[in-house]
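Colleague: pasting the sequence and the predicted model now:
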Amino acid sequence: MKQGRVVVVTGASAGVGRAAARAFAERGDRVALLARGEKGLEAAAAEAGQAGGQALPVPVDTADAEAVEAAAEQVEETFGPIDVWVNDAFTSVFAPFTEIEPEEFRRVTAVTYLGYVNGTRAALKRMLPRDRGAIVQVGSALAYRGIPLQSAYCGAKHAIQGFTESLRCELLHDKSNVRVTMVQMPGVNTPQFDWVLSRLPRKAQPVPPIYQPEIPAKAIVHAAGHSGRREYWVGGSTVGTLVANKVAPGLLDRYLARTGFSAQQARQPRDRDQPVNLWVPADDTEGTDFGAHGRFDRKATARSPQLWASQHHGLLGAAAATLVAAGLAALTRKR
């Protein structure tokens, strides 16, 4: 029987990475799970096995370039040549910029941006000589438009966007068959809002609309198999953010200044004892397996017409135009 592809997913112990690893496993792929949290990795590997794939959990901090290279070597020794590499690992801080310490900002950048650079470098080292492979960068609407209270994360996502565009041009120049694409995320129901470092008075939450992690997981799997596309959008907020920022950046600044603080906080006060995964994983051996879903199941949707339109090229323009018109109209009304 033909074996599936060899896939590497960073940040695979929880959230979107966990859902993507499971989605690849359902296809029969052999999936290497890279993350820091060993308890989360063990549970994710068990899920992947139950889904029909083979799993290799590899504890690694993606901010460490040498560790990522060693992990890639271990994957190929175990499963064979890597076909797909998905960069998804990240960390963040919810706080105004002036309340983020320099070493905290540096750590977010090291994981969320340089972790992608490290993963991409390890993947290209193996893919370029074979002249095949796909790299999927899990991005965000915040790669195009920064919002308050997430300056470190927004800066890292902007950096990933620029880095990926530069790399894509170089691969095209070299006529390489290695492809790189980005999947831009909306607000997603993941555990991150209960384990990132937060200095907000109330519990952090994603900006609505909120999507279940299985939606971006499907987009990631699709992008890995159709990686000639430069970008996939998940959720209407991504398209609306992109276009509104291009058409009316000053208006969007004022709108986000007025609404961005409250939109990212729930009504409940923040638990002062909640775990913080900036330096130590919250799902390590002494921690908890958080799974793919966060605490927003009742608010999250499991469908994305925008993703469907993004996957069907001929309908993308019409869908985007509709979303743009609606988004700009809403901003104008709230000005």
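Modeller: All right, it came through fine.
Colleague: going forward, measure contacts and count neighbours with C-alpha atoms only.
Modeller: OK.
Colleague: number of nearby residues for residue 149?
Modeller: Residue neighbour count, defined by other Cα atoms under 10 Å, stands at 22 for residue 149.
Colleague: contacts only, for it.
Modeller: Applying Cα atoms under 8 Å, 6 or more residues apart in numbering, one finds that residue 149 lies in contact with 93-97, 261.
Colleague: count of neighbours near residue 255?
Modeller: 15.
Colleague: quickly find the element holding residue 262.
Modeller: Using DSSP states H and E, residue 262 falls within helix 249-263.
Colleague: highest neighbour count among the contacts of residue 149?
Modeller: When neighbours are taken as other Cα under 10 Å, the top entry among the contacts of residue 149 is residue 93 (28 neighbours).
Colleague: contact partners for that residue?
Modeller: 100, 104-105, 108, 149-150, 152-153, 196-198, 278.
Colleague: would you list the residues you listed in CSV and tack on distance to residue 86?
Modeller: Formatted as CSV, these follow (distance: Cα to Cα, whole Å):
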residue, distance to residue 86
100, 29
104, 25
105, 24
108, 19
149, 27
150, 23
152, 21
153, 18
196, 21
197, 24
198, 27
278, 21
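Colleague: residue 177: which of the residues you listed is nearest?
Modeller: residue 153 (30.9 Å; Cα to Cα).
Colleague: how many other residues sit next to that closest one?
Modeller: By other Cα under 10 Å, 26 other residues sit near residue 153.
Colleague: okay, one more to line up with it:
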Amino acid sequence: MPSQRVIVVTGASAGVGRAAARAFGRQGECVALLARGEKGLAGAANEIRAEGGTALEIPTDVADYQQVEAAAARTERELGPIDVWVNVAFSSVFARFADVRPEEYRRVTEVSYLGYVHGTMAALSRMRPRDRGTIVQVGSALAYRGIPLQSAYCGAKHAIQGFTESLRCELLHEHSRVRITMVQLPAVNTPQFTWLRSRLPEHAQPVPPIYQPETAARAIVHAAAHPRRREYWVGASTAATLLANAVAPGLLDRYLARTGIASQQTGEPQPHQAGNLWEPADRETGHDYGAHGEFDRRARFGGVQPALSRHHGAVALALLAGGAAALGRRFR
């Protein structure tokens, strides 16, 4: 049996999942890496081993429950009982809702929402009998606030939020010592803007401010160590977005209607981008994309805020109300 924890990370081949897997490896953990792209998985495994951790690469499409269940069984067979399961994997389409095809919407939902359900089922079926373990759901400010051009992704993140809250209540009712927590992320500089399917006229970009994936990774590692908090918010922009949505959602609708389309495009022509919806971009004939995207010069490192308590939340909302009213005068 290994002396360190056994961690499973989905979407571990690139982006936030890659950075989180590397951060766990730096702590000497045993990390099972789940993703479709074999080039990315191999790169992540090499990084973990270089950091002193143990890596197990398991090519997995999280949209297929049988593959996820098989990955969980292999993890426990080769590394030991799973202590932490981190759900990160997703895919999406950058497009107006009217331009997304039904089969694409279904696929995004199967990967980006049902992938979390499948991972949680596989983890919980092992953790619940042992009455221990932690599940970390990597969410987004978009779990609370939908934005244009990302309806499928926003829908999946909203669904994860509701599903996780429901499950948390069930675990509390059972007095279970299995913990489930969420990490809500801001815009992050990952390869998704290079490899997601896009039908935009201009190249897609994160909505500023943009954070580096290592910021998200630190939050995930922290949440795994301190799962009693129901949520963690990464970056001040996430907290501001969630609070603004709570104070004046209609106002935010109008603001995003005016600014949300242009702010997600660079102004440069959109290159041909078939995307990774059906096949991984880092398949055998592709290359390893790593954790970072194209926006290193604009990305920053930020902090992690535990979700505000009811008292502090009320104070923050009161302070924000004045700013929301001022925005309303400008954008209505």
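Modeller: Yep, it's here. Note that the structure is a prediction, hence the values are computed from the model and not measured.
Colleague: thinking again about what came up before, in PyMOL, select just the buried ones from the contacts of residue 93 of structure 1.
Modeller: Buried residues within the contacts of residue 93 of structure 1, by 16 or more other Cα atoms under 10 Å, are selected in PyMOL with:
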select buried, resi 100+104+105+108+149+150+152+153+196+197+198+278
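Colleague: among the contacts of residue 93 of structure 1, which pair sits farthest apart?
Modeller: So, those by Cα to Cα: farthest apart are 149 and 278, at 15.9 Å.
Colleague: picking that back up, contacts for the helix holding residue 262 of structure 1?
Modeller: Contact partners of helix 249-263 of structure 1, identified using Cα under 8 Å, 6+ apart, comprise 147-149, 205-208, 244-245, 331, 334-335.
Colleague: what sits against the closest residue to residue 46 of structure 2 other than its chain neighbours?
Modeller: Using Cα to Cα, 6 or more residues apart in numbering and skipping the chain neighbours, the partner closest in space to residue 46 of structure 2 is residue 55 (7.9 Å). Residue 55 of structure 2 makes contact with 25, 30-33, 45-46, 48-49 under the criterion Cα under 8 Å, 6+ apart.
Colleague: quick check: the gap between the most centrally placed residue in structure 2 and residue 122 of structure 2.
Modeller: The centre of structure 2 sits closest to residue 138, judged by Cα atoms, centre = their mean, with a distance of 3.8 Å. Remark: distance between residue 138 of structure 2 and residue 122 of structure 2 (Cα to Cα, to the nearest Å) = 17 Å.
Colleague: over to residue 322 of structure 2?
Modeller: 46 Å.
Colleague: so which of these two has more stuff around it?
Modeller: Neighbour totals were compared for residue 322 of structure 2 and residue 122, and residue 122 leads with 20 against 12 (other Cα under 10 Å).
Colleague: quick check: the more buried one touching residue 64?
Modeller: No - with contact defined as Cα atoms under 8 Å, residue 122 of structure 2 does not reach residue 64; the gap is 11.7 Å.
Colleague: could you say which helix or strand holds residue 103 of structure 2?
Modeller: Per DSSP H and E, residue 103 of structure 2 falls inside helix 102-112.
Colleague: which residues of structure 1 does the helix or strand that that helix is followed by align to?
Modeller: As assigned by DSSP H and E, the chain's next helix or strand after helix 102-112 of structure 2 is helix 114-130. Counting by TM-score structural alignment, helix 114-130 of structure 2 falls onto residues 114-130 of structure 1.
Colleague: wait, a strand at residue 8 of structure 2?
Modeller: Yes - counting by DSSP: H, G, I helix; E, B strand; the rest coil, residue 8 of structure 2 is found in a strand.
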